[in-house]
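Student: prediction below, plus the sequence it came from.
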Amino acid sequence: MVLFRRNGVGSSARLRALRSLYWSLIEQNGPEARARRLLRNFLSPDQRAQFDAEGYLEVTGSHTGRRYQIHQGTMSNVLELDEETQPKIGWCFVPERALAAGDVMLAQKIALATDEAAVLAFARRFSPRLPSLP
């Protein structure tokens, strides 16, 4: 336990430094940071480089061989790509309970890579293109 004297010289600076250290530790070890580290551990070196550079990772479906992009986020973040690697269909599927974004993305990656047909059977489709303005 650390004790601070209220009237000591520099005690407010030490208290601010301790508070800053506490919040940085919370930020580095919070659920989002742990989920992101876990996701990165399950990525291939190519996927990790792509994720770091582009903010998404590509996965090949287990049954059809289709390519999917999984973007950062927890819902409506999976895009099926056509032959020219353009978004063709968006897919929305998430775990039953709320999880950190990295955990959701890892679950989506594993689901598409191991049982694509079952996932797409209950996933919701959406248009990956934004509506054009007149």
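Tutor: Ah, there it is.
Student: from here on, contacts and neighbour counts on C-alpha atoms
Tutor: Noted.
Student: residue 82: neighbour count?
Tutor: Close neighbours of residue 82, defined as other C-alpha atoms under 10 Å, add up to 13.
Student: my guess is it contacts residue 88. True?
Tutor: Yes. Taking C-alpha atoms under 8 Å as the definition, residue 82 is a contact partner of residue 88 at 5.6 Å.
Student: check which helix or strand covers the spatially most central residue of the chain.
Tutor: By C-alpha atoms, centre = their mean, the mean C-alpha position of the chain lies nearest to residue 102, the distance being 3.4 Å. Mapping residue 102 onto the secondary structure by DSSP states H and E places it in helix 101-122.
Student: for that helix, which positions count as buried?
Tutor: Using 16 or more other C-alpha atoms under 10 Å as the test for burial, helix 101-122 gives 101-113, 116, 119.
Student: same deal with stretch 41-51?
Tutor: Neighbour-count burial for stretch 41-51, with 16+ other C-alpha under 10 Å as criterion, is recorded at 43, 47-48, 51.
Student: structure two is appended below for comparative analysis:
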Amino acid sequence: MQVLDRASWLFARCTAWWQAARRTREKLRQEALQRAHAEQRALALLLGLLNPEQRREFQAHGYFHVIGGSTGDRYRIRLDSAVNIDVLGEHGIVRYHLCARPTGSLPMYDVMAGQLLHLQDSSAEVRFLSQANRHVTLSFAAMGRWQER
């Protein structure tokens, strides 16, 4: 009798574990579907905000250019999770990089749309730049001079 009780208990435990694993898998699958749907909506929004030239550029290269609404500076916003804004100087040379994104787990396309809207708006650009983290870049020429020393 004790063997049957032990077997029943073991069977019940295995069944409970299997059901919990199945619920967890289903929850993860639903979350992945929701994230994918949010990414699709965010991409549609971003593409709707871009002008035809920016849209072509983004679809071909994964980035687009924006002219600052207040400063007139030229920015390149790249599809990247961090430090994805290049501030361009003469001849398209990167002067420095910016990192500015909201907290939380937003779809990357929503982050890019927010960056686009802030940079091209004359009143929001200056505020955006004051809050963004600035990362220096070294040109190949500057790196060569540094290595010679």
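Tutor: Noted; the coordinates are in hand. Worth saying up front: this structure is predicted, and the values here are computed from it rather than measured.
Student: any idea what the TM-score is?
Tutor: Scored against TM-score structural alignment, normalised by the length of the first structure, the superposed chains reach a TM-score of 0.73; 111 aligned residues with a C-alpha RMSD of 2.6 Å.
Student: as CSV, the buried residues of stretch 41-51 of the first structure with secondary structure would be great.
Tutor: Shown next, in CSV, are these (DSSP: H, G, I helix; E, B strand; the rest coil):
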residue, secondary structure
43, coil
47, helix
48, helix
51, helix
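Student: and the closest residue to residue 87 of the second structure other than its chain neighbours, what does it touch?
Tutor: Distances taken as C-alpha to C-alpha, 6 or more residues apart in numbering put residue 75 closest to residue 87 of the second structure, at 4.8 Å, once the chain neighbours are dropped. By C-alpha atoms under 8 Å, 6 or more residues apart in numbering, residue 75 of the second structure lies in contact with 65-68, 85-88.
Student: and if you look at residue 126 of the second structure?
Tutor: So residue 126 of the second structure contacts 70-71 (C-alpha under 8 Å, 6+ apart).
Student: just tell me what it corresponds to in the first structure.
Tutor: When the first structure is aligned by TM-score structural alignment, the residue opposite residue 126 of the second structure is residue 117.
Student: likewise for residue 135 of the second structure?
Tutor: Using TM-score structural alignment as the criterion, residue 135 of the second structure maps onto residue 126 of the first structure.
Student: and for residue 3 of the second structure?
Tutor: Checking with TM-score structural alignment, residue 3 of the second structure has no match.
Student: show me what the helix or strand hosting residue 3 of the second structure is packed up against.
Tutor: Using DSSP H and E, the element containing residue 3 of the second structure is helix 2-49. Using 3 or more C-alpha pairs under 8 Å, 6 or more residues apart in numbering; DSSP states H and E, the elements in contact with helix 2-49 of the second structure are helix 108-120.
Student: what helices and strands are in contact with the helix it packs on?
Tutor: Partner elements for helix 108-120 of the second structure (3+ C-alpha pairs under 8 Å, 6+ apart): helix 2-49, strand 63-67, strand 74-78, helix 122-131.
Student: the second one maps to which residues in the first structure?
Tutor: Right, strand 63-67 of the second structure. Counting by TM-score structural alignment, strand 63-67 of the second structure lines up with residues 56-60 of the first structure.
Student: how much does the matching stretch stray from the second structure?
Tutor: With mean C-alpha distance after the TM-score superposition for the first structure, stretch 56-60 of the first structure departs from the second structure by a mean of 0.5 Å once superposed.
Student: which residues are in contact with that stretch?
Tutor: If you take C-alpha under 8 Å, 6+ apart as the criterion, stretch 56-60 of the first structure is touched by 47-48, 50-51, 66-72, 109, 112-113.
Student: just give me the closest of those to residue 20 of the first structure.
Tutor: Distances from residue 20 of the first structure to the contacts of stretch 56-60 of the first structure, taken as C-alpha to C-alpha, are shortest for residue 72 (27.6 Å).
Student: please pull up the equivalent of the closest one in the second structure.
Tutor: If you follow residue 72 of the first structure across to the second structure using TM-score structural alignment, you land on residue 79.
Student: so what's the counterpart of residue 109 of the first structure in the second structure closest to, chain neighbours aside?
Tutor: In the second structure, the residue matched to residue 109 of the first structure (TM-score structural alignment) is residue 116. Leaving aside its sequence neighbours, residue 116 of the second structure sits nearest to residue 66 (C-alpha to C-alpha, 6+ apart; 6.9 Å).
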